[in-house]
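A.B. asks: How does the following fold in three dimensions:
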Amino acid sequence: MTEAIKTTAVDQARLEEFFGRAVTDAGAAVTVPLAVVGARLGLFAAMSVEEDLTAEQLANRAGLAERYVREWLLAMALSGYVTYAGGGSGGAEPKRTARYRLSPEQATAFTDPESPGYVVGLFQSAAAATRMVDRLTEVFSTGSGIDWHEHHDDMFEATEKLFRPVYLANLTSSWIPSLTGVEERLLRGARVADVGCGFGSSTIIMAEAYPNSTFVGVDYHAPSIATARERAEAASVGERITFRTAGAADLDGSYDFISFFDCLHDMPDPSAALRAARRALAPEGRVMLVEPMSWDTVEETLRNPMARSSAGASLLVCLPSGLSRSPGLGLGNQAGVAPVLRLAEEAGFTGARLATSSEANIIYELAP
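C.D. replies: Now for the predicted structure:
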């Protein structure tokens, strides 16, 4: 193979085009963590919409060093994350006098955690995932995995920031209504289990929407469960939610509705989790699987632009988690529809179907 590479003629124009794409990708790669720094330091929040600010003015407002803020503004403007408003072409120090602003869209993307367009969680999770590159290099050779709890603390916070706006936009408005009889049961009063609940965003959203129902949130990551309890109390729904530190396969009791939000594909033994859900499900109950959008063939995957970030995240986070313990099924977030439906049927569900979908998710309904 090496000799073939050496002797094959190179199309210079195609090579230059390829190199240009690589430079663009590298620019995005270094900009993402810098945007996270800006969000963490309150720089985006300190920029009022459509108000022009110099680096010095923004630095004073945020209580930061002007020289770093000046370079940060330039980097953000080059990626279109802030808007250059002029003033940087004349005078003795043009970059010091340059002014920047946020458009309404930029402000929403970086400062409104309720918006489906909020990108801070996406960026923070990407930056956190790359902290595992050394470990990932090792497991490529060993075939072992990296457990969820081994990630940097930023990953757990970022995951909540990433998914919560999506759940706010879709969970009670379209996902639950697409399931057979579930919304009616929740409105009357049902017992619900939320498996892999993390910080509890999905559980709390459901508890707020369905005040006659009670909820149990389970997650094996104890620090996340502690945060979930705090969030539930702050939202005044703590009396109707019980959060437990437990694995998905440890689910017990009887439930009218069981949900898995963006977590089944991360589990080393998703089959055991689905079997536990089947045992715990009431006779007329339903299970909802919320899974990342994925496709069954390579050709379908290559045609979808959002698959690129999903496949990268799968390799950095989801697949290593799925290989971290026995039996290490290793679904990854690009498993496709057919394998998920097959797992559900093998776990004993007689009815497994696609209920609905959104831009980033597939919603499965499983019936006993």
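
A.B. asks: contacts and neighbour counts: CA atoms only from here.
C.D. replies: Will do.

A.B. asks: what about the helix or strand that contains residue 218, distance to the chain center?
C.D. replies: Take DSSP states H and E as the rule and residue 218 turns out to sit in strand 214-219. Put simply, strand 214-219 sits 20 Å off its chain's centre (C-alpha atoms, centre = their mean, to the nearest Å).

A.B. asks: Need the contact partners of it.
C.D. replies: 189-198, 200, 203, 207, 225, 240-248, 251 (C-alpha atoms under 8 Å, 6 or more residues apart in numbering).

A.B. asks: Narrow those residues to those that are buried.
C.D. replies: 190-198, 200, 203, 207, 225, 240-246, 248, 251 (16 or more other C-alpha atoms under 10 Å).

A.B. asks: let's see this one next to it:
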Amino acid sequence: MTTPDTTSVGEAVGTVFGDLGVNCTAPLVVLGDRLGLFRTLAGAGPLTSAELADRTGLVERYVREWLRGVAVAGYLGYDPATDRFTLTDAYAVVLADDAAPTSLIGVFPGLQALWADLDHVEEFFRTGGGMGWGDHHPALGAAQERFTRPAYVHGLIAEWIPAAAGIVAKLDAGAAVADVGCGQGLSSILIAQRWPKSRVTGFDPDDASIAHARSAAARAGLDSRVAFEVADAAAYPGGGYDLITFTDSPHDMGDPRGAAAHARATLAEEGTVLVVEPLAADRFEDDFANPYARVGYAISTLVCTPSSLARPGAAALGAMAGEARLREVLTAAGFTRIRRIAEDSAPVNIVLEARP
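C.D. replies: Predicted coordinates:
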């Protein structure tokens, strides 16, 4: 190991210290969300710490320090002449509006789960094995549901499913839908709400996720049209499905090829399989230009790869598998017509349509 030059060391320190700052800011973002600070700042124009504290009913001294921490992170504007802070409209649709397609605020609370489960993942590096979604800290599932909601509302429902040839007419008339790897049921419920004549069944191997999904469907008044069952992706019951969706789930499965083959076997004639997966390059070196890749590989290491290695098959496809590997999985399962029908603008997801 040679002694690096001073410039290289300075650059390394700057990069790592910058990342340390990012990580230290994350709890402040969570506090801003929990305490309603971002929502109060949104559209309010410039505010002093005292004005923000008064509007939120919080202690001014804490609010002042929070404002300064979030401002130096670049999330707030600051006017030293008036000592006022501003949340711009651009940042508001990222941090203060869960319904916006650009919302990212739902991700931050899930970071608690990544730290909480770190000891387990460390041990997997030494011994192998893994842990399913249901074994993680509960903050992970809640964050996943909240983060994906705007993407599914504005993407899955409004654009991705409609982009599949002929499927909207079937859904409008009343189709049978299987949502495989449905997690806490968000995608299943959204499909049922949008197409009330169709019946949706969500399948997931995690008991707690299915229990949550059933409760959510009941609260939405959809339990007569949306069913949830604990089942493996390669062995769920039923058949004749007009649409089978895999929403961010194949990379978590132990046997994604088996899941794809089972989908092929349970698909109705001229049925459609829709696969939503994180957007990744086919060559790793090309992912350095992908703004999502840093998040994707981190989550894949801490959550998705352990999930797959905990399941029979242990394929460990990885969240950043890329389109070519996804096509290989689908082709091996007997699908001959595969096309890329969508990609969201973030960019975070890629959407493939597959037919036999």
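
A.B. asks: ok so, going back, how much does the strand holding residue 218 of the first structure stray from the second structure?
C.D. replies: Mean deviation of strand 214-219 of the first structure relative to the second structure after superposition (mean C-alpha distance after the TM-score superposition for the first structure): 1.3 Å.

A.B. asks: So which other helices or strands are in contact with the helix or strand following that strand?
C.D. replies: Next helix or strand after strand 214-219 of the first structure toward the C-terminus (DSSP H and E): helix 222-234. With contacts defined as 3 or more C-alpha pairs under 8 Å, 6 or more residues apart in numbering; DSSP states H and E, the secondary structure elements packing on helix 222-234 of the first structure are strand 241-245.

A.B. asks: Just name whatever secondary elements the strand it packs on is in contact with.
C.D. replies: Using 3+ C-alpha pairs under 8 Å, 6+ apart: strand 241-245 of the first structure touches helix 201-209, strand 214-219, helix 222-234.

A.B. asks: how about residue 349 of the second structure, what's its partner in the first structure?
C.D. replies: Per TM-score structural alignment, the equivalent position to residue 349 of the second structure in the first structure is residue 361.

A.B. asks: whoops, I mixed them up, residue 322 of the second structure
C.D. replies: Per TM-score structural alignment, residue 322 of the second structure is aligned with residue 336.

A.B. asks: What of residue 6 of the second structure?
C.D. replies: With TM-score structural alignment as the criterion, residue 6 of the second structure matches residue 12.

A.B. asks: Just give me the neighbour total for its match.
C.D. replies: As a burial measure, residue 12 of the first structure scores 9 neighbours (other C-alpha atoms under 10 Å).

A.B. asks: likewise residue 42 of the second structure?
C.D. replies: Using other C-alpha under 10 Å, the number of residues around residue 42 of the second structure comes to 20.

A.B. asks: How about the secondary structure of residue 102 of the second structure?
C.D. replies: What DSSP: H, G, I helix; E, B strand; the rest coil gives for residue 102 of the second structure is coil.

A.B. asks: Give me the spatial nearest neighbour of the equivalent of it over in the first structure, chain neighbours excluded.
C.D. replies: Matched to the first structure by TM-score structural alignment, residue 102 of the second structure sits across from residue 117. Distance criterion C-alpha to C-alpha, 6 or more residues apart in numbering; nearest residue to residue 117 of the first structure, sequence neighbours excluded, is residue 109 at 5.3 Å.

A.B. asks: The strand or helix carrying that neighbour: average distance to aligned residues in the second structure?
C.D. replies: Applying DSSP H and E as the criterion places residue 109 of the first structure in helix 104-111. Here helix 104-111 of the first structure, set against the second structure after superposition, deviates by a mean of 2.1 Å using mean C-alpha distance after the TM-score superposition for the first structure.

A.B. asks: Tell me the helix or strand right after that helix.
C.D. replies: helix 120-129.

A.B. asks: longest helix of the first structure?
C.D. replies: Using DSSP state H to define each element, the first structure has its longest helix at helix 12-41.

A.B. asks: Report the buried residues of that one.
C.D. replies: 31, 32, 33, 34, 35, 36, 38, 39.

A.B. asks: Give me the packing partners of that helix, helices and strands only.
C.D. replies: helix 66-78, helix 120-129.

A.B. asks: mind running it again at 10 Å?
C.D. replies: helix 43-46, helix 66-78, helix 104-111, helix 120-129 (3 or more C-alpha pairs under 10 Å, 6 or more residues apart in numbering; DSSP states H and E).

A.B. asks: Specify, as a residue range, where the strand holding residue 218 of the first structure falls in the second structure.
C.D. replies: Alignment of strand 214-219 of the first structure against the second structure: residues 199-204, by TM-score structural alignment.

A.B. asks: buried stuff in the matching stretch?
C.D. replies: Buried residues in stretch 199-204 of the second structure (16+ other C-alpha under 10 Å): 199, 200, 201, 202, 203, 204.

A.B. asks: what do you get for stretch 44-52 of the first structure?
C.D. replies: Across stretch 44-52 of the first structure, burial judged by 16+ other C-alpha under 10 Å covers 44, 45, 46, 47, 49, 52.

A.B. asks: Quick check: the last one touching residue 97?
C.D. replies: No: at 11.0 Å, residue 52 of the first structure does not count as touching residue 97 under the criterion of C-alpha atoms under 10 Å.

A.B. asks: list residues touching both of those two?
C.D. replies: residue 86 (C-alpha atoms under 10 Å, 6 or more residues apart in numbering).

A.B. asks: circling back: list the contacts of the match of residue 349 of the second structure.
C.D. replies: Applying C-alpha under 10 Å, 6+ apart, the residues near residue 361 of the first structure are 166, 170, 175, 261, 262, 289, 290, 291, 292, 293, 294.

A.B. asks: and if we set it to 7 Å?
C.D. replies: 290, 291, 292, 293 (C-alpha atoms under 7 Å, 6 or more residues apart in numbering).

A.B. asks: Over to residue 314 of the first structure?
C.D. replies: Residue 314 of the first structure touches 332, 333, counting by C-alpha under 7 Å, 6+ apart.

A.B. asks: How about the secondary structure of whatever residue of the second structure lines up with it?
C.D. replies: Matched to the second structure by TM-score structural alignment, residue 314 of the first structure sits across from residue 300. Here residue 300 of the second structure is helix, with the state taken from three-state DSSP.

A.B. asks: and the gap between residue 300 of the second structure and residue 105 of the second structure?
C.D. replies: Separation of residue 300 of the second structure from residue 105 of the second structure (C-alpha to C-alpha, to the nearest Å) stands at 20 Å.
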